[in-house]
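Participant: let me see the structure of the following:
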Amino acid sequence: MGKNTATRATESAASDAPQPTRRELRSRRQAAAVDAAFQLAGEEGAAGLTMRRLAQTLDLDVAALYRLFRDKDELLLTLCERTIELALDEIGEVTAAESWQDTVRRIAEATWQIQTRYPGITALTFARTTGGPAERRMVELLLAAFTRSGLDPERAALFYRTFVDTALGLCAHAAALSALNPEARAKDDTTWTRVYARLPESDYPETRAHADALSAVHQKAVYDTAVEAILVAAARAATG
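Facilitator: Below you'll find the predicted structure:
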């Protein structure tokens, strides 16, 4: 029995649809590999993200993966770009009415949220500079914010670097802590009360007095305090 008219029309439309170019196919495969790399790093940590392991996850020959990325470094830079894209999505539009300090604060918050969401990727890429389109947009946003503070170009560049290196460094610190096994993490978390709070008060009076407060400090509070300190310093430098 022959195909009905609707089926023939559907098949005809499918055959007439433009076929993806080689570049489009490669782009799609790269995107799939990046998605798989994020999942792999989330499940197995930074150490588990190898080209061989990623190829197995994708059910590809390693040689096929190297046709998508020249080497692991190109893969890592692509992953870094993806995290910046995600942060930019979190930030959204920066309006002219927003103060430069609030712009920097929102960038800082988005950076923390994304980088700590993917600690395995952060651990591998936090010190890298991609030069890619997402990073270019982020550089422009931050430099524009610090320039709006009244800083001259040299100081705006210095505070831009100070902000980025501090923010990503603290995110990487959080990522490293999250990679510890539960026993080691618990041991670190209790050191203030287990060791420092029991030091001889005659020798360590201030440490004893602050041990409980030190144990209560959270990583995000340290991050937020560092960001605020940079904003205060930038504002002072702009008027000095």
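Participant: going forward, measure contacts and count neighbours with C-alpha atoms only.
Facilitator: Fine.
Participant: show me where this structure has strands.
Facilitator: Along the chain, no segments are classed as strands by DSSP state E.
Participant: I'd like the distance between the most centrally placed residue in it and residue 45.
Facilitator: In the chain, the centroid-proximal residue (Cα atoms, centre = their mean) is residue 115; its distance is 3.2 Å. Plainly put, residue 115 is 14 Å away from residue 45 if you go by Cα to Cα, to the nearest Å.
Participant: so which bits of the longest helix anywhere in the chain are buried?
Facilitator: The residue-count maximum for a helix in the chain (DSSP state H) belongs to helix 153-178. Under the neighbour-count criterion of 16 or more other Cα atoms under 10 Å, helix 153-178 has 155-157, 159-160, 163-164, 166-175 buried.
Participant: want to put them side by side, so please do this one too:
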Amino acid sequence: MVTTRDLTAKDPTTTQRRLDPARIVASALAIADGEGLPAVTIRRLAQEHEVTPMALYRHFKDKDELLGALADRLLSDIDMPEPSEAPWDWQVREVLAAVVDALRPHPEVANLTLPRILLTEPGLELAERTLGLLVQGGFTPDQAGEIGRQSICSLITLVTTEPGGGVDPEVREQQIRNKRAAIAMLPPQRYPNVVAAADSLTGCEDPQAYYEIGLDLVVAGIRGMVK
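Facilitator: From the prediction side, this is the model:
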């Protein structure tokens, strides 16, 4: 008896369709989001798509190339705002906020994006737009390049270190309780500010506020460097 799976295995057209590179990248991204980047392997993806690992190597020569494709996918998800008549620093904030919006759902993969920015069309668009705004704000091209790079690094760190991000809710709650218990044991006369800020130091009750503050700090720092 011939099964559907047998027919699929014998039909190169069906196999090729199932192994569309975009679908492979989508599968890899889902694995990274749910289980962490180390779980993304050629063998695991081959199992997901019911093919041999060699079939995937026809699309990605090695894991590094696959990880590069993951980064490119995130960069392509950046919804760049349209240029406007708003002040340059407002526009910089809008661009950086778009970067955060694209990276935020994928903290396990966010670190991969920085080396790919100048190697992909979406990354180059991000770089050109950001550098242009910084030059408009009064920085030299060299200064704009360094400020732009460090700003993106700050945003990536913001995403990858979100308090409680990627942690099981029960584990997160236990971690928060442990931290609060430790702070409660501190002498308030010696550490009055730490004790007063216990809630914000031990958790992230408002993730949106966390990102808004992070963006404001980056943009304020850029604005403060203008001479």
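Participant: ok, back up a step: map the residue nearest to the centre of structure 1 onto structure 2.
Facilitator: Under the alignment defined by TM-score structural alignment, residue 115 of structure 1 corresponds to residue 103 in structure 2.
Participant: how much space separates the corresponding residue of structure 1 for residue 63 of structure 2 from residue 38 of structure 1?
Facilitator: Under the alignment (TM-score structural alignment), residue 63 of structure 2 maps onto residue 72 of structure 1. For residue 72 of structure 1, the distance to residue 38 of structure 1 equals 14 Å [Cα to Cα].
Participant: hmm, the residue nearest to the centre of structure 1 is touching residue 169, no?
Facilitator: No - between residue 115 of structure 1 and residue 169 there is no contact under Cα atoms under 8 Å: 10.5 Å.
Participant: now the closest residue to residue 123 of structure 1 other than its chain neighbours: how far from residue 104 of structure 1?
Facilitator: Nearest residue to residue 123 of structure 1 in three dimensions, chain neighbours excluded: residue 172, at 5.5 Å (Cα to Cα, 6 or more residues apart in numbering). For residue 172 of structure 1, the distance to residue 104 of structure 1 equals 19 Å [Cα to Cα].
Participant: quick one: map residue 225 of structure 2 onto structure 1.
Facilitator: Correspondence of residue 225 of structure 2 to structure 1, assessed by TM-score structural alignment: residue 237.
Participant: residues contacting the nearest residue to that match once chain neighbours are set aside?
Facilitator: Among residues not flanking residue 237 of structure 1 along the chain, residue 151 sits closest, at 7.0 Å (Cα to Cα, 6+ apart). The contact partners of residue 151 of structure 1, by Cα atoms under 8 Å, 6 or more residues apart in numbering, come to 234, 237, 238.
Participant: same question, residue 227 of structure 1
Facilitator: Neighbours of residue 227 of structure 1 in contact, by Cα under 8 Å, 6+ apart: 105, 108, 163, 167.
Participant: looking at those residues, which one is closest to residue 119 of structure 1?
Facilitator: Taking Cα to Cα as the measure, residue 119 of structure 1 lies nearest residue 167 of those, at 13.9 Å.
Participant: would you mind measuring from the alignment partner in structure 2 of the closest one to residue 131 of structure 2?
Facilitator: Mapped onto structure 2 by TM-score structural alignment, residue 167 of structure 1 lines up with residue 155. Distance of residue 155 of structure 2 to residue 131 of structure 2, computed by Cα to Cα: 16 Å.
Participant: likewise for residue 169 of structure 2?
Facilitator: Taking Cα to Cα as the measure, residue 169 of structure 2 and residue 131 of structure 2 are separated by 39 Å.
Participant: between these two, who's got more neighbours?
Facilitator: Between residue 169 of structure 2 and residue 131, counted using other Cα atoms under 10 Å, the more crowded position is residue 131 (24 against 11).
Participant: give the contact list for the closest residue to the more buried one other than its chain neighbours.
Facilitator: Spatial nearest neighbour of residue 131 of structure 2, excluding adjacent residues (Cα to Cα, 6+ apart): residue 144 at 5.5 Å. The contact partners of residue 144 of structure 2, by Cα under 8 Å, 6+ apart, come to 131, 134, 135.
Participant: and what of residue 158 of structure 2?
Facilitator: Applying Cα under 8 Å, 6+ apart, we find residue 158 of structure 2 in contact with 211, 214.
Participant: alignment lookup: residue 51 of structure 1 to structure 2.
Facilitator: Per TM-score structural alignment, residue 51 of structure 1 is aligned with residue 42.
Participant: how much space between the nearest residue to its match once chain neighbours are set aside and residue 109 of structure 2?
Facilitator: Sequence neighbours aside, residue 53 is the residue nearest to residue 42 of structure 2 in space, at 6.0 Å (criterion: Cα to Cα, 6+ apart). Separation of residue 53 of structure 2 from residue 109 of structure 2 (Cα to Cα) stands at 22 Å.
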